[in-house]
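Student: Kindly generate the corresponding structure for this input.
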Amino acid sequence: MRTLFLAPLIMLSACSTTAEPLRYGTSADMLVVGNKSEDTVSFIDLDTGAELARLATGSNPHEIAVSPDGETVAVVHYGGKSVELFDAEDPASIRTIDLGDNEGPHGIVWASNDRLIITTERSQSLTIVDLEDDSVRAIPTGQQVSHMVALTPDEETAFVANMGSGTVSVIDLKTGSKVRDIAAGDTPEGIAVSPTGKALWVADRDNATLIQFEIPTYREIRRYETGNFPIRVAVSPDGKRVVTSNYADGSLTVIDTDKAPQTIAVSGTQEAGQVTILFAEDGRHLFVAETGRAQVALVDLDTGEVVTRFDAGAGSDGLALAD
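Tutor: Okay, the predicted model is just below:
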């Protein structure tokens, strides 16, 4: 049986003391954080900023995906070969799904037809879990370190960033087969697709570069310089902003269609261990996981300021917004 750790319902010192709900540009009620260094998941109330619960999970919980209704979250066990489902409304573990021979689950997307699309890095594959019956099937990438995944808006194509091979695999989810591999620098890791489905964004972390590809030709359109070691990419809901999370200097690089690229310092140091980034619905506020601080920063991209920080657990990394 898993243990539920209830935190005191005390407002974080960095949060506003107003009695009004603190939504931070999102209609979600809950911020869910995977604490990879202590094998737990934090559930943080966005109305108060308080950590309501911290639940034990499997080995090395990394990326997180939320169900279309916002009520259930899936957390990968990167240190093993399973994925765990949690109830967000009344935080509790629902069940754990064994991925069979597919090891090292990391990147994850929850598709609208209740399928989990998961990179299984150590097996060089993309694993599909059908939540109707928890059946599992894998599509080989044949590439090294298949780490992160992104889908087109129609959910017919998946893109897998292969850090060890310097490629992005294009996967046809209708046929369950790999279409091709795209050369994408030396160490492509962060990856995202525009809301229109016309642009693929890939961060080549060792070369501090963000590459834009055209979909479906996969022709390279442009390269942007970023901060040091861009480890994640996120696109705003309206598609007007593309942001990289720069691990080595604790900053964000913001590519705005209406402005010149800019850099925003979050912590300004590598010690913060900045990794995952997640947009709020307003496209203005960005949640930024700082693994070295056991916190999640909230950044206002319009002002370039850190609005507040939420306390989480050791190695706070994967992020999701839930109801």
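Student: going forward, measure contacts between C-alpha atoms and count neighbours the same way
Tutor: Noted.
Student: Just give the number of residues close to the closest residue to Ser135 other than its chain neighbours.
Tutor: Nearest residue to Ser135, sequence neighbours excluded (C-alpha to C-alpha, 6 or more residues apart in numbering): Val129, at 5.7 Å. Per other C-alpha atoms under 10 Å, the neighbour tally for Val129 reads 21.
Student: For Val129, which residues are in contact?
Tutor: Residues counted as contacts of Val129 (C-alpha atoms under 8 Å, 6 or more residues apart in numbering) are Arg115, Leu116, Ile117, Ile118, Ser135, Val136, Arg137.
Student: which secondary structure element contains it?
Tutor: Assigning secondary structure by DSSP states H and E places Val129 in strand 125-130.
Student: so after that strand, what's the next helix or strand?
Tutor: strand 135-140.
Student: Without its sequence neighbours, what residue ends up closest to Glu271?
Tutor: Leaving aside its chain neighbours, Glu271 sits nearest to Gly292 (5.9 Å; criterion: C-alpha to C-alpha, 6+ apart).
Student: How about Ser194?
Tutor: Closest residue to Ser194 apart from its sequence neighbours, by C-alpha to C-alpha, 6+ apart: Gly239 at 5.9 Å.
Student: number of nearby residues for the one you found?
Tutor: Residues contacting Gly239 under the criterion other C-alpha under 10 Å number 17.
Student: Also this sequence, please, to line up against the first:
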Amino acid sequence: MKRLKYILILFVVLCSVLFLSIIVVRLPSYSIQTSGKLYIVSKVSREVQVFDLFTGKNIAEIPIDMFSHEAITTLDKNNVVLTNYGSTNGNTVKVVNTKTNILEKTIELKENIRANGIVAYPEPNKVGVIDYVRNTFFVLNVKTDSIEKRIQTKQEKSHLVVIHPYKLIAYVTNINSGSISVIDLKNNRVIKIIYCGVGRKGIDITPDGSEIWVTNTKENSMKIINTNTYEILDTFSTGDEPLKLKFSIDGKFCLVTNAHEGSIYVYDQQSKKKIKSIMLHGKNTLLERILYHTPRPVNILMHPNGLYAFVSNSNANKIEVIDMKTFKVVSTIGTEKVPDALVFVE
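Tutor: Take a look at the predicted model:
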């Protein structure tokens, strides 16, 4: 009996040590100082967390009462605008004032619109939004709450969008059609459809506007497209389930989040070669699988100073901070449940 008692005590002690170890290793550890505020949208918690990147402290928590994973700032950075993808109330757009960190307004779009992808429009108080049911790119004025233009993508399940840095041209991914719609925003018409495989997901454009890179979650691949000729320049493999991608501020590198694999791949923009695999804690070893949450990197954002990238690790309720010189995770930010969209404001 004494032996059984000692075994039980030892078992309890070991379980307690393991439990405490799990708690300790999963704690976020923010150790850098840089400028600006990071707005973190947590889908399940239905709120926006405002994190001061210099002090390392949360300075606001803004309830938004909606399931959102796409957000952007207006051109003047005065507002963060959020869409309500994946909900029966997908015709709702919410606007957060970045000066007061208060939910300023809820815009109820009058029609049965399902807003998803969103991008800053190159005019004050305006954003470009994708309606994935009507397959439309529309311009929303968040000051007047009015839709100022609508342009059909002429494809199915339109999803995400980027705008050329120097031209009034938008590029929209279409999941079901396996294509990119190239839209002339000055003349309000589609000027090219680029077919590149069913499963188009993430999209980004090089800072000089010469190329768009597009991921495919069905094929675990990425295509590179020349924006002048619309020619597909290259196709190469990614990790498992490449959701989002983002170019570095100088355009030399492209980071891709592989959600199911739990990794971020770094590609050289000139050579089109993968130069680094950043594996997040949780899948590398058996011990990591015990101690950490299974990683799921989803959204990605670059700091304007070019020094850091921020990656939403949705399963772990953390933001992973990547040093853009070493391509290593150097800090983490604790979040509410299931972080996704990220927005930076100076």
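Student: Identify the residue of structure 2 aligned to the residue nearest to Ser194 of structure 1.
Tutor: Correspondence of Gly239 of structure 1 to structure 2, assessed by TM-score structural alignment: Gly251.
Student: And for Leu278 of structure 1?
Tutor: The alignment partner of Leu278 of structure 1 in structure 2, by TM-score structural alignment, is Leu301.
Student: What of Asp87 of structure 1?
Tutor: In structure 2, the residue equivalent to Asp87 of structure 1 is Asn97, according to TM-score structural alignment.
Student: burial count for the counterpart of Asp101 of structure 1 in structure 2?
Tutor: Under the alignment by TM-score structural alignment, Asp101 of structure 1 pairs with Glu111 in structure 2. When neighbours are defined as other C-alpha under 10 Å, Glu111 of structure 2 has 7 of them.
Student: check contacts around the closest residue to Glu111 of structure 2 other than its chain neighbours.
Tutor: Nearest residue to Glu111 of structure 2 in three dimensions, chain neighbours excluded: Asn91, at 7.3 Å (C-alpha to C-alpha, 6+ apart). Going by C-alpha under 8 Å, 6+ apart, Asn91 of structure 2 touches Asn84, Glu108, Leu109, Lys110, Glu111, Asn112, Ile113, Arg114, Ala115.
Student: Could you do Glu320 of structure 2 as well?
Tutor: By C-alpha under 8 Å, 6+ apart, the contact list for Glu320 of structure 2 reads Phe310, Val311, Ser312, Asn313, Val329, Val330, Ser331, Thr332, Ile333.
Student: can we see that at 6 Å?
Tutor: Phe310, Val311, Thr332 (C-alpha atoms under 6 Å, 6 or more residues apart in numbering).
Student: now for it: what does it line up with in structure 1?
Tutor: With TM-score structural alignment as the criterion, Glu320 of structure 2 pairs with Ala297.
Student: coming back round to it: and the closest residue to the match of Leu278 of structure 1 other than its chain neighbours, what is it in contact with?
Tutor: Once flanking residues are discounted, Leu301 of structure 2 sits nearest to Phe310: 5.2 Å by C-alpha to C-alpha, 6+ apart. Phe310 of structure 2 makes contact with Ile300, Leu301, Glu320, Val321, according to C-alpha under 6 Å, 6+ apart.
Student: so which helix or strand takes in the first one?
Tutor: In this assignment (DSSP H and E), Ile300 of structure 2 forms part of strand 297-302.
Student: And the helix or strand just after that strand against structure 1, how far off on average?
Tutor: Once the chain leaves strand 297-302 of structure 2, the next helix or strand it forms, by DSSP H and E, is strand 308-313. With mean C-alpha distance after the TM-score superposition for structure 1, strand 308-313 of structure 2 departs from structure 1 by a mean of 0.8 Å once superposed.
Student: mind checking how far strand 308-313 of structure 2 is from the chain centre?
Tutor: When C-alpha coordinates are averaged (C-alpha atoms, centre = their mean, to the nearest Å), strand 308-313 of structure 2 and its chain have centres 9 Å apart.
Student: now the angle from that strand to strand 297-302?
Tutor: Relative orientation of strand 308-313 of structure 2 versus strand 297-302 (axes from the mean of the first three to the mean of the last three C-alpha atoms, to 10 degrees): 160 degrees.
Student: Helix or strand next in line after strand 308-313 of structure 2, which one?
Tutor: By DSSP H and E, the next helix or strand past strand 308-313 of structure 2 is strand 318-323.
Student: circling back to that earlier point, can you give the distance from the strand holding Val129 of structure 1 to the centre of its chain?
Tutor: Relative to its parent chain, strand 125-130 of structure 1 has a centroid offset of 17 Å by C-alpha atoms, centre = their mean.
Student: ok, Glu84 of structure 1 - contacts?
Tutor: Ala74, Val75, Arg95, Thr96.
Student: so it sits in a strand?
Tutor: Yes - assigned with DSSP: H, G, I helix; E, B strand; the rest coil, Glu84 of structure 1 falls within a strand.
Student: Grab the nearest non-local neighbour of it.
Tutor: Thr96 (4.2 Å).
Student: Need the residues that contact the helix or strand encompassing that neighbour.
Tutor: Using DSSP H and E, Thr96 of structure 1 sits within strand 92-98. With contact meaning C-alpha under 6 Å, 6+ apart, strand 92-98 of structure 1 is reached by Ser82, Val83, Glu84, Leu85, Phe86.
Student: Show me what the following helix or strand past it packs onto, helices and strands only.
Tutor: From strand 92-98 of structure 1 onward toward the C-terminus, using DSSP H and E, the following helix or strand is strand 105-110. Contact partners of strand 105-110 of structure 1 among helices and strands, from 3 or more C-alpha pairs under 6 Å, 6 or more residues apart in numbering; DSSP states H and E: strand 61-66, strand 115-120.
Student: Quick one, which of those strands gets closest to Ser165 of structure 1.
Tutor: Of all these, it is strand 115-120 that lies closest to Ser165 of structure 1, at 14.8 Å by C-alpha to C-alpha.
Student: contacting residues around the closest one?
Tutor: By C-alpha under 6 Å, 6+ apart, strand 115-120 of structure 1 touches 102-110, 126-131.
Student: Which of the residues in that strand are classified as buried?
Tutor: Buried positions in strand 115-120 of structure 1, judged by neighbour count with 16 or more other C-alpha atoms under 10 Å: Arg115, Leu116, Ile117, Ile118, Thr119, Thr120.
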